[in-house]
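*Asks:* I'd like to go over a predicted model; first the sequence, then the structure.
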Amino acid sequence: MKPSSHRALVATSLASTLTLLLPPLSAEAQTTFRAEDTARGVTVLTRQRPEFDPLGVRLPGFRLDASVDAGVGYDDNLVPGQGEKRTGAFAQQQLAVSGATTWSRHALGVTASQATRQYFQDSDLNWLDYSAGAFGRYDIGRASSLQFRYDHIRSHYETDNFEVQQEGSRVPIPFDTDIFQVGGTAAFNRVRLGTTVDYRLQRYQDVTVGNFRDITSVNDHNILLGEFTADYAFVPGRYILALVRLQDITYREASQSGRDSFTWEAQGGLQYDFTGLWQGRFVAGYRNRNYEEPGLKSLSGAAFEGQITYVPTQLTTLSLGLSRTIEESIRESSVSFTRTAARLTVDHELLRNVIVSGEIRAERRQYPRGVGTVSDGIGLVQARWSLNRNIALIGLYQHTERLEAPNGVSEYGRNQVQLRLRFSL
């Protein structure tokens, strides 16, 4: 079968979060809950807090939400694993705006966001990310619908990304992604069918490091992904799942056409609700990727993705996520790599207006053609103190550890601290 174009894209998204030292607070710990607070599927982060949640701007049939963050941070390893260790402080700002209809049927909405970081002494490491999008849903009957979505995303590879390190770049590498998505779901008694078609344009920006011009735009490619799903509810809240994905990746440069690939995968599994305390979804199966160039060995093996959420008390939520995917590489000596990732998160409502979170992440990248294996571990501590509906203090501490790397690439540790103030409508 001739491989063509698509590879799933990183549109790296930036998580906004939260702090370490909090002054004395007057808010009391939560002792009573409303009925909606204890409903199935409600977690610490999704629970409504009417006395502290932003109200937004409400118009007839429409709601607008907006927030802006501003703060400072410190990084003790700006360019990890590359030469002399550099440290530095930075200022960071984030803006998010969204609007959506409040209709009982059908939906329309728009989103926009921007995040920027400026280093006080290392301006070559500055970056600017932004996104804009629109979405809609047309309901058909009781449980069937058609959906569409478009997003334009500007993101970047960080300096601690192995893709950047191996290429020798010492600055972030920006890239743009345009995502066009249409899909639909149809329900027939206990059976629910779904299909999604996703088309992405991935464009990289060339960067200059000293007198060296890093031509990353040679990696520009297009991705076409089709997904077909089927669910069967054998009891309410418990489903048997099946999915098939077909992915086609095509590179724009004729010199890169040998990297074009075709991927197929089939997975099956369960979505299960254990009395509301445990909820989980897990699918596993097989994935295979073939390349246009005969000399490139195909990638194949186990594929899986899943998440388990546990609510031991109304004040604490634990979640575990697992995945194994094939990702596209911008390295000249590699086309793709297999990525296995795990994440354990604990969210705790310390006080009604104070949410504390901890997270441990592990990632393992396996590069073919003798390149080697890269393993990273990340630990996060976060906190958010809502002063009122409109103002919150947010802080974050993150430690990143390169646990394993191929020959010629240094292992390292990296610590980052942030403190921000958020204003919301």
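*Replies:* Noted; the coordinates are in hand.
*Asks:* only C-alpha atoms for contact and neighbour calcs from this point on.
*Replies:* OK.
*Asks:* Where do the helices of the stretch 51-200 of the chain begin and end?
*Replies:* Counting by DSSP state H, counting those that start in this stretch, the stretch 51-200 of the chain has helices at residues 162-167.
*Asks:* and for the helix or strand hosting Tyr272, what are the contacting residues?
*Replies:* Secondary structure assigned from DSSP states H and E places Tyr272 in strand 261-274. Under the criterion Cα atoms under 8 Å, 6 or more residues apart in numbering, residues 2-6, 237-250, 279-292, 303-304 lie in contact with strand 261-274.
*Asks:* Which positions in stretch 152-166 come out as buried?
*Replies:* 152-160, 162-166 (16 or more other Cα atoms under 10 Å).
*Asks:* Let's have those residues in TSV, adding distance to Arg364.
*Replies:* As requested, those are exported to TSV (distance: Cα to Cα, whole Å):
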residue	distance to Arg364
His152	29
Ile153	26
Arg154	25
Ser155	22
His156	20
Tyr157	17
Glu158	17
Thr159	18
Asp160	14
Phe162	11
Glu163	13
Val164	16
Gln165	16
Gln166	16
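*Asks:* Among the residues you listed, which one sits closest to Gly226?
*Replies:* His152 (19.6 Å; Cα to Cα).
*Asks:* ok, and here's another one to check against it:
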Amino acid sequence: MRNKSSQVFLLASAASFVIVGAAAVSTDAAAQSVRAAQDRSADMFARDRGVGVRERPRPDYEALGIPSGGFVIFPKLQVDAEYNDNIFAVDTDKQDDVVFRIRPEIVAQSDWSRHYIQAYGRSTISQNVDFDSENTTDWTVGTTGRLDIVRGSNLTGGAEFAHVTEPRTSTNTAQTAENPIEFDMASAYVGAVRSKGRVRLSGRADVRSFDYEDGRTTAGAVIDQSDRDRSIFNVAGRMDYAISPATAVFGQVSLNERDYDSDASSTTPARDSSGYEALVGVNFELGAVSRGEIAAGYISQSFDDAAYTDIDGFGGRAQLEWFPTELTTVTASVSRTVQDAGIIGAAGYLSTEVGGKIDHELLRNLILTAQVTYSEDDYNGIDRDDQRLNASVSGTYLINRHYGVTTTLAYIDQASDGALSGPNYDVMRMYVSLVAQF
């Protein structure tokens, strides 16, 4: 078995070096402000003529934070009240429940003219009125940073650790589990960008580690999750060439290695694999009206164990933003990727997803959003195909810079076909979120 612990340690150390290096370099505010303005005017890859509804600055409604030396601290607290008409995500004998959530968060970020560093911590504490088996406590801590080297070049890095609960609606979760499945996730990354003239080179390396806790059925039987423990290492490189200040073509190649902890067994052969993705595409901006990126190519994932068939074929992604007016943003996206499977007999699946979203600024402090995504998952090794529809509408009202409220109606519908089909269900959720920030 590969030494995944050393991978996580090495990449986390590299990320820490980038972040500490950013803090150690002195800054000259006036000179760097001039240089930043020059960078923007000379940047052949800027796509900022159009401003999305969610991106638009709203100085009267933005938290000021608490200054502390060269940093600003942003405390935040969100409280949710949710009604869920199918709390266990099942097809028959549906049970509804009311869920209350508390989401504390604190972010500390640098206030420098050059370089950047941020540290954060957040948690989600969920309490159910009727079914306390669904009560969960999730939390995340992490840090990110950027080291500006010379004009057009920087290094980035970050590390994060999280304790997470898998939602009942996850395609990989055990439907017979008495409590939701929990797991720990550790991740780290380092990246670099170098822009000069019409050429931009970028690269990034990531490592993620997953450690699942075993579940239990209502009868007390153990649901072994050890075969899902894994580490994923990914490295990607990209080159962009600017044809004009508004259009660039690019090529990108990424390689991945997925290493599972469990040894091969009669029921679940090891899911170790390696794969790649090769894409070519175009990144563009049409004045202040639209912008986007389209890429297409080939994806492949090869599994070490002959029990699983390899996954390969057409791959790609696209995201297009249209600004019909300054008050409306329309976003469309599509992707085709290989994902890990957490069910017996399958090692992965080919996922195709299309989506659309509309954001509209009805008032300066009232934003309406409608969103829909549709995905199809084709599993390898077993006869199963899933189709999933997600749709939601929401409204966010910003009371002032300290308080806001969001109301959301969300719907999920999953259908599964095949001899080893998964669960079929639909879930309707309605919730109100109150936010306090400083």
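*Replies:* Alright, I've got the coordinates. Computed from a prediction, not measured in an experiment: that's the story for all the values here.
*Asks:* TM-score of the superposition?
*Replies:* Aligned and superposed, the two chains score 0.87 in TM-score terms (TM-score structural alignment, normalised by the length of structure 1); 392 aligned residues with a Cα RMSD of 2.2 Å.
*Asks:* what about the strands in the stretch 151-300 of structure 1?
*Replies:* With DSSP state E, counting those that start in this stretch as the criterion, the stretch 151-300 of structure 1 has strands at 173-188, 191-204, 207-209, 212-214, 221-235, 238-251, 261-274, 278-291, 299-313.
*Asks:* Nearest approach to Ala112 of structure 1 belongs to which of those strands?
*Replies:* Here strand 173-188 is closest among the strands of the stretch 151-300 of structure 1 (Cα to Cα), at 13.9 Å.
*Asks:* May I have the residues that are in contact with the aligned residue in structure 2 for Thr195 of structure 1?
*Replies:* By TM-score structural alignment, Thr195 of structure 1 lines up with Gly203 in structure 2. By Cα under 8 Å, 6+ apart, Gly203 of structure 2 lies in contact with 191-193, 235-238.
*Asks:* could I get the residues you listed as JSON lines with neighbour count and distance to Ala436 of structure 2?
*Replies:* Output for the contacts of Gly203 of structure 2, formatted as JSON lines (neighbours: other Cα atoms under 10 Å; distance: Cα to Cα, whole Å):
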{"residue": "Gly191", "neighbour count": "21", "distance to Ala436 of structure 2": "34"}
{"residue": "Ala192", "neighbour count": "17", "distance to Ala436 of structure 2": "36"}
{"residue": "Val193", "neighbour count": "17", "distance to Ala436 of structure 2": "36"}
{"residue": "Val235", "neighbour count": "18", "distance to Ala436 of structure 2": "39"}
{"residue": "Ala236", "neighbour count": "18", "distance to Ala436 of structure 2": "39"}
{"residue": "Gly237", "neighbour count": "16", "distance to Ala436 of structure 2": "40"}
{"residue": "Arg238", "neighbour count": "17", "distance to Ala436 of structure 2": "40"}
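*Asks:* Taking those residues, tell me the two that lie furthest apart.
*Replies:* Val193 and Val235 (14.1 Å).
*Asks:* Tell me how far Leu128 of structure 1 lies from Gly280 of structure 1.
*Replies:* To Gly280 of structure 1, Leu128 of structure 1 is 36 Å away according to Cα to Cα, to the nearest Å.
*Asks:* brain fart, Glu253 of structure 1
*Replies:* For Glu253 of structure 1, the distance to Gly280 of structure 1 - Cα to Cα - is 42 Å.
*Asks:* what about these two, which has more around it?
*Replies:* Neighbours per residue, other Cα atoms under 10 Å: of Glu253 of structure 1 and Gly280, the larger number sits with Gly280, 18 against 13.
*Asks:* List the contacts of the more buried one.
*Replies:* Contacts of Gly280 of structure 1 by Cα under 8 Å, 6+ apart are 270-273, 306-309.
*Asks:* Let's see that with 10 Å instead.
*Replies:* Counting by Cα atoms under 10 Å, 6 or more residues apart in numbering, Gly280 of structure 1 makes contact with 238, 270-274, 306-310, 319-321.
*Asks:* If you rank the residues you listed by neighbours, which is first?
*Replies:* Counting neighbours by other Cα under 10 Å, the top entry in the contacts of Gly280 of structure 1 is Thr309, with 22 neighbours.
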